[in-house]
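Q: quick one, fold the following:
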Amino acid sequence: MRHYSLPDAVGISAGAPQPPSLYEWDGGSDAFERLFGRFYEKVVDDESPSPLFAGMSENHPHPVALRISEAFGGPPNTRPTTAGYENMLAHETGRSPATGSHRLRRANCRAVTCR
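A: Model prediction:
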């Protein structure tokens, strides 16, 4: 079995421009900040999932935007107060679990926000 190198597999040769990351295609940090700011505005006003976000700080969308930006190919999130999966889980500990209807309404809020 032959193993392919990245340039062979995706057609990138030395000196050729790299395709943009999803982070870049989506508009970079400003776009992620706007997206998550609007999403959290919508979700806290929605009757079904809003209890899951009770007590959320006004700054909550910012660290979420940083984490998601990194996952989409943006700059590494190195801020010790927001970095890491463990930190994210710590914010969720003790909250009431999301039900199927909560997840559906939250997904709907995401879809509406992206329009």
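Q: all contacts plus neighbour counts: C-alpha atoms, from now on.
A: Noted.
Q: can you give me the neighbour number for residue 61?
A: Applying other C-alpha atoms under 10 Å, we find 20 residues neighbouring residue 61.
Q: quick one: it and residue 41 touch, right?
A: No: look at residue 61 against residue 41 with C-alpha atoms under 8 Å: they stay out of range, at 9.4 Å.
Q: this one next, for a side-by-side:
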Amino acid sequence: MTSEKPSASTTVEYIRYHIPEKRSAEFLAAYTRAAPLLAASPHCVDYELARCEEDFAHFVLRVTWTSTEDHLEGFRTSDLFPAFLAETRPYVGDIEEMRHYKPTSVRGEGSAVPTLYEWAGGAEALARLTEACYAKVLADDLLAPVFADLGPEYAEHVALWLAEVFGGPATYSATLGGHGHMVAQHVGRGITEPQRRRWVNLVQDAADEAGLPTDAEFRSAFLACVEWGTRLAVRFSGPDAKPPTDQAVPKWGWGVMPPHRG
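A: Reported below is the predicted structural model:
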């Protein structure tokens, strides 16, 4: 399960075609041949050719570029473009619109795509996860010294944080603080890379023990979040590290990175 969103720095190109029915098969074949050239461009984020259900003669090509300049001055001046144009040139006269669009802040996901929080099993599943994880942590020789002074409520707080990060209730922010509060819990702890890796392994074992979903899509998003969070913890646990300014808890989705790094 994936959910791709253009970032504020990308641009989306739309090319609208009107292709007579008798030429639609050759048009689709041409774009099937041209598509790998788009995919090979380092300036192309993704692309999709869609066909109108109400009128089969209408097609829309959507290409997300790293920027308008990268499209016009990068892809179009690259060695890939002549071959791409050779395939698509016969249909230039059929173009009704070809423009670049910048994404706005008005975007989101519908309820047809479950959040990671819902897919994981909600609050109860995340509570089982953190309880299992911190039982393992406290019994681990490498990690126990780092977490020995934390009370039993710490596992509950982490469950609330994960719930919010994964698209669930914003209870962590409402009762404990935002992203900066979570980061501040690691300041001065001097977490090492071996300790970080051990925690990553233990939380994955805990996910199995807690019965979290085992599908590749969920576990991939879950592990990506764990890797991001633990690397942030190491960074802010070092000497002279300062917690970030007040920030909202990041939202993690299917294949979507959080909006800020620290």
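Q: could I get the TM-score for this pair?
A: The TM-score (TM-score structural alignment, normalised by the length of structure 1) is 0.79; 106 aligned residues with a C-alpha RMSD of 2.3 Å.
Q: now residue 144 of structure 2, nearest residue through space, not along the chain?
A: residue 138 (4.5 Å; C-alpha to C-alpha, 6 or more residues apart in numbering).
Q: likewise for residue 83 of structure 1?
A: Once flanking residues are discounted, residue 83 of structure 1 sits nearest to residue 77: 5.8 Å by C-alpha to C-alpha, 6+ apart.
Q: mind checking how far that neighbour is from residue 102 of structure 1?
A: 28 Å (C-alpha to C-alpha, to the nearest Å).
Q: over to residue 23 of structure 1?
A: Taken as C-alpha to C-alpha, the span from residue 23 of structure 1 to residue 102 of structure 1 is 27 Å.
Q: swap in residue 90 of structure 1?
A: 20 Å.
Q: which one of these two has more residues nearby?
A: Comparing residue 90 of structure 1 with residue 102 by other C-alpha under 10 Å, the one with more neighbours is residue 102, at 18 against 9.
Q: what residue in structure 2 is paired with the more buried one?
A: Residue pairing (TM-score structural alignment): residue 102 of structure 1 is matched to residue 195 of structure 2.
Q: its match contacts residue 142, correct?
A: Yes: applying C-alpha under 8 Å, one finds residue 195 of structure 2 in contact with residue 142, separated by 6.4 Å.
Q: coming back round to it: show me what contacts the match of residue 102 of structure 1?
A: Neighbour list for residue 195 of structure 2: 142, 143 [criterion: C-alpha atoms under 8 Å, 6 or more residues apart in numbering].
Q: just the element for it, please.
A: helix 193-209 (DSSP states H and E).
Q: check which element follows that helix along the chain.
A: The element immediately downstream of helix 193-209 of structure 2 (helix or strand, assigned by DSSP H and E) is helix 216-237.
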